[in-house]
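Asker: Take a look and give me a structure for this.
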Amino acid sequence: MFACGSDVALGAWDPLKAFPLTKSLTDSDVWTGCAEICNPNEELKFRYMIGYYLDPCTEGSKQLLIVHRWESFLIPRSAFLSPGQKLVLDDIFGNYSGSTLLTDGWIIHNEENVVLLRIHGEALKFYKPFHRGKEHRVKIVPFDVRFKEIESTDDDCLPDSDPVLPDVPSFSNTELSVLSREDPIFGPQYVNGSVFRNEVDYLVFKTRTVSLEHLAFRIELFTGMDRIGLAYALPAALPDLYGKATFPIISLKNIPIGQIDIDYMLVKTMVMDRSIRDSMAVSWGRYWKKRNTLEVGHRGMGCSYTKMAAARENTIYSLSEAAKRGADYVEFDVQLTKDMQPVIYHDFHVLVEVAGRRQNLFQPKPRHHQLAIKDLSLDQLHLLQLEHPAERLNKTWRVTPSEEEINEEFHNPFPHLKQVLESVAPDVGFNIEVKYPMKMKDGTHECPAYMERNDFVDVILRNVLEHAGRRRIIFSSFDPDVCSLITLKQHIYPVIFLVVGPTTRYTPFQDLRSDSSKIAVNYAAGNGLLGVNFHSEELLQDSSPLQRADKFRLVTFVWGDDLNIIQNLEYFKGLQVDGVIYDRIGEVRKRRNTFVVENESRTALPIRTPECSRSPTPEPIIHTGTQSAPELESTVNSTMKRLSISQNSAFSKVTDEESSQPSCLHEPTQNYCSLCT
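Answerer: Okay, the predicted model is just below:
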């Protein structure tokens, strides 16, 4: 257990410099500590976190602190103390101001990786009917190939032939989330694994490692409490960062009895300035203030290449026009060019105009060839004559601007993400849909041979983290693995999972997590996402997915063409969904940006005297002795935590529950500002 806070003694919001607490000898749920506070007469802000150490186990390597779980409330804990004062606080981990919120840690170290293994569909195959009729359970255990496992069944080598197991391993325990059950939250595995039935269950295993090249997995198969077979996933069997692998299952008598298919994804750290990426001062990753339904402009003022619209979609002009017409957020699509530049555009392909060799003077017009955005550089996108693959169903807007528009920069397609972040009015929030191509149920692929997910996501995240400023940002994607990557690589901005659900309008995705709303909700809840963006087509037939999302306190958005009909828009507002995304916002009914209205109302109120927080921590025990420096003493329980502070030293006691608060990123001298609320 650690305390991370605004004072240097608590790490100055750097989790790797957080103040360690000590477990009580009499109560394993209680953690205590005493630290010197460097800046008395200033408000001390802090939050608790659970961390553990992993060791790469290489020559000269150091143990690395991994953030396992931490308090991610918007407003951090706070306390005041004066010189010579000792302050004692009793706190419950994860519980603060009447709320409970804990969030899994993000990837911090360059050596740190998260490995996700998924078992679903018809993953288990047996060679003999004898095994097919039984209920099987699956357990996955990580190990380091450099060291002999404690539970190894291999007796071929001498007892002293393998290196001694290190005191600190290079990997974490493997946690399990079962997306097909009622409780999808990651947790420890059973001794005999979890039930897996073909085409019924969906298992996700998660492990962290700081020595990826030496990480392997033992896959154990049980019937009841009896282990009947093993499979091994060695490092060479997972050669890429994303893929699918098949492993033979060997019985305890060394006879092949079947095989198991496993999808895998490796999540790597995002290389950038740690002071931006890793500060615990503030996090909106799990924060949402309940309001009336927010209204989001789809691609700005709406689709322009396949429908009628007032402006070319996904341009700075269209986004700004939606902001002027009162959009609370604007939604737009981001993907990468060949030279790894993030641009705003919806489709994965464009039609490139090619004159070719004319056969005669009466050849009617140039030909068009379809090319992927990923195969064109940013300069090429701006120079070439382009058409939309829909073959100009709407004759009003071409992809390439007309000569009259050439000098109107904000009307141009393919604006750079940085330019959009800096050009559109800051009061309007951004719903950034990260476009990544997926396989379809009919066997086709939106855009095959695409770039690697980690690199793809890193470019977009770096641009947002470096240039978003004070703007409200929500990430979303139809690709659940992209959602996982964004969540694991940073904690500042929230992520919402886009789901299609049952549909007759679109070709559904092959990924079950996007095809089934129940699985989608379970996936979002289990992976710490902010919420789910449902398709209106499904919800107009069955609104029960909204109730399931409410069960896990997930934010709910709705997208779809149905929302362009006023009656449907009002229907979803009546259901109190958190956001609706539709075309041509503000054209039929005038509206004002919710956040602008709130700020105006707040400005009109009398100025209040600053407070420590809206709901202070439990009544502290304050000792005003003769010490010359302030001291903080803290005690934290796994079910309760306690912290005590004094001018020169601080003591904290904490227990294992949940609690958290961050300081304002926008106004460092305040607890929170208008953007935080």
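Asker: drop to CA atoms for contacts and neighbour counts, all remaining ones
Answerer: OK.
Asker: Show me where this structure has its helices.
Answerer: Chain-ordered helices for the chain, with DSSP state H as the definition, fall at 129-132, 274-277, 316-324, 378-383, 417-423, 453-467, 480-489, 512-515, 517-526, 536-539, 544-551, 566-574, 594-604.
Asker: who does the third one touch, helix- and strand-wise?
Answerer: Judged by 3 or more Cα pairs under 8 Å, 6 or more residues apart in numbering; DSSP states H and E, the packing partners of helix 316-324 are strand 329-336.
Asker: Next, the structure of the following sequence, for comparison with the previous one:
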Amino acid sequence: MATLDGTGGKDIVKVVFEVRACVEKGEMRVTGNTASLGKWNVYNSVKMDRSTEHENIWSVEVVVPVDSLIQYRYVVTRGELGGAFTIVSLETFPEPRAHTCLKSTSVQTLRGEYEVSEAGQSHTGDGWLVSTSELHLQLGTLGSALSISDHPPDTRYLLTIHPFSIKQNKTVDCSPCKAKLLSRTEGDCVTFDLADGGCPYNQQTNLVIFTTESVDFQDTGFSVDVYRIESDCTPPLPIPLSSASKVGRASLFPRQYLGDQTSGQVTLTVFSHLHELLPIGTLSLSFLLIHPVRELPLLHSTKHTYSNCWRQHKRMLHIGHRGLGDSHHPQLKATETENTIASLKMAGNYGADYVEFDVHLTRDHVPVVYHNFLVATTLAREGFFSGELYAMEVKDLTLHQLQSLKLDNSHASGEEVEIPCNCSNKCCCSNKTCCSDNTCCSSSIREIEHEEKRKFPTLENVFHGVPPSLGFNIEVKYPLPERAKDGTVGENYDCFDCNDMADTILKVVDHHAGDRMVIFSCFNPDMCTVLRRKQSKYPVMFLTACLNPIYDDPLDVRAHTMHDAMMHVTAEKLSGIVADSYIFLEDPHLIKVVKERGIVLFSWGDTNNDSATVEMQANAGVDAVICDCIDKAYARARQ
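Answerer: Sure thing, here's the model as predicted:
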């Protein structure tokens, strides 16, 4: 037998990988655990050939080591490596396909089917961005997007979008635009190519998202043509333009969506179809530009992927809220300080399956674990509380500054306040030997804390300080614009660019997660989309409180109701929803509605500290609950 480089001098055998797959746009590849299959690196995967006799049959011949367990997956890609290359979809079995190739003189053929489903669950999922950026142009996420003179609010529109180059004689270098039609009433989404038709838009019931990909959007603008649908019938999507009358056009230029921030809002003027210089209305768009993140060998490995596969457990899982629980809860104050390594470990010791914690970026771009957006600080003199508080955002302080703060709960306000030590020597604030006379430190913070009890631990240290058997639910702390109940603008925070923040956190996870199970979650719908499009290894869950009366109302309608949440999860291929459990006390039937859609469902909130509420959710099929006092909760579950 011959040998092959990369097999360690072992004998080899020829294997034909053959798969039946309906691929309209793109090509099939196979990737696996041997050198000839690319070592799970999709960039080194093997391109398959389409059969000339059967267009849905793809095959390729590869040499592999004899008597070795061959593991592999099939992947659908579009474009060429080194250019505009995209991973369209891939197999998401919990474990890859496997076959032991025995010594043989004949060629062995491994046949299979792509897009296999079991018990109604698909085992293929969307891939991630590789070399192209993806632009989302969203209508209706912040309310009514289209306002045309003399048109009533319930007018039904038809929209088309076309890219154009702002430079003469230059071709447009982006993929054909796709449309996502999101139904707020059904909680569903339909994705389709626009081709020669348009996308219907009813401002009272729908959202519309246009998407396209490009290596460089620098010279690309977009024209949005607005039509009015005259008839009541709705033909199959896309709707032919002949069924509507043209109203006008709005244009989006690169300078309006390319800048320091890759997400934002822009209002365009709609000009009349009959008189091109006559403004007749406005079109409000939210834009989201998602860039690929490179050099993530763990997250971009095709060996394991969990984003489209949630293992069904014999019981509902328990997730420790901020570790062992909220340190400031008036009735259930945790025995360990929340969001510290000590609290996370203790939750695991008491039986938590996962621990949930919040991750921010510091001013020097270090991911740290802390709950609030703000830190209340005061100028301390000789360790005495000055009484005057200064609220600072976590993102405005460096890691050193944050970890130099000490918690003091002794003042009259009862709020958590960070007291900076003004000692010039190495003292307890830096976890070193305290200065000789201790005058710099108040009695409440004089004691040296153990590293595991330190506030603001880095995400990297948390990965290394907590046993790998304990799963992590990482809530990415990205603000969601809100409005107070009285109609005024709520408390909104500045933030890092969503791509920069996601990339920084993903790189830490890639380098330090190892075999640990990780789940991402966020209240901001766009950040959920960003996290999902940059990787497909770990599940991304959409956090929502809906319109809970005790919180300010989110401006983004995707966070208003459970049907809105389902709509967003379906549109962006997220894994599931993490909902405030008060919603299920108001309407328990919603649990069944979500689960029938195949959506993973977690819950959070103070009501999860009530055993009867948790038991109701367990019986109804909720997959996991996030709660305080995990020691008591898990003890009840075992009973």
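Asker: picking up where we left off before, for the helices of structure 1, which one sits closest to Ser97 of structure 1?
Answerer: Among the helices of structure 1, helix 544-551 comes nearest to Ser97 of structure 1, with 21.3 Å by Cα to Cα.
Asker: Can you lay out the helices of structure 1 as CSV showing distance to Ile249 of structure 1 and mean neighbour count?
Answerer: Below are these laid out as CSV (distance: least, Cα to Cα, whole Å; neighbours: other Cα atoms under 10 Å):
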stretch, distance to Ile249 of structure 1, mean neighbour count
helix 129-132, 12, 11
helix 274-277, 42, 14
helix 316-324, 54, 25
helix 378-383, 49, 15
helix 417-423, 48, 17
helix 453-467, 30, 18
helix 480-489, 27, 23
helix 512-515, 25, 22
helix 517-526, 28, 25
helix 536-539, 40, 20
helix 544-551, 37, 16
helix 566-574, 50, 15
helix 594-604, 57, 13
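Asker: what's the closest of the ones you listed to Gly121 of structure 1?
Answerer: The nearest among the helices of structure 1, by Cα to Cα, is helix 512-515 at 9.0 Å.
Asker: That closest one vs structure 2, average distance?
Answerer: Aligned to structure 2 and superposed, helix 512-515 of structure 1 gives a mean residue distance of 1.4 Å (mean Cα distance after the TM-score superposition for structure 1).
Asker: quick check, distance from that helix to the centre of its chain.
Answerer: 17 Å (Cα atoms, centre = their mean, to the nearest Å).
Asker: One more: stretch 274-292 of structure 2?
Answerer: Centre to centre, stretch against its chain (Cα atoms, centre = their mean), the figure for stretch 274-292 of structure 2 is 26 Å.
Asker: And for that stretch, what's in contact with it?
Answerer: With Cα atoms under 8 Å, 6 or more residues apart in numbering as the test, stretch 274-292 of structure 2 has contacts from 128-141, 145-149, 248, 250, 257, 262-272, 499, 526, 530, 533-534.
Asker: and if you look at stretch 95-102 of structure 2?
Answerer: Under the contact criterion Cα under 8 Å, 6+ apart, stretch 95-102 of structure 2 has outside partners 13, 64-73, 108, 303-304.
Asker: In structure 1, what residue corresponds to Leu159 of structure 2?
Answerer: Under the alignment (TM-score structural alignment), Leu159 of structure 2 maps onto Val138 of structure 1.
Asker: Wait, its match touches Val191, no?
Answerer: No. Between Val138 of structure 1 and Val191 there is no contact under Cα atoms under 8 Å: 10.0 Å.
Asker: any chance of the helices of structure 1 in CSV, plus distance to Arg392 of structure 1?
Answerer: Listed next are the helices of structure 1 as CSV, based on distance: least, Cα to Cα, whole Å:
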stretch, distance to Arg392 of structure 1
helix 129-132, 54
helix 274-277, 42
helix 316-324, 19
helix 378-383, 18
helix 417-423, 25
helix 453-467, 29
helix 480-489, 31
helix 512-515, 29
helix 517-526, 33
helix 536-539, 26
helix 544-551, 36
helix 566-574, 27
helix 594-604, 35
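Asker: Out of the ones you listed, which is closest to Glu587 of structure 1?
Answerer: Closest to Glu587 of structure 1 of the helices of structure 1 is helix 316-324 (Cα to Cα; 9.5 Å).
Asker: whereabouts in structure 2 does the closest one align?
Answerer: Under TM-score structural alignment, the match for helix 316-324 of structure 1 is residues 341-349.
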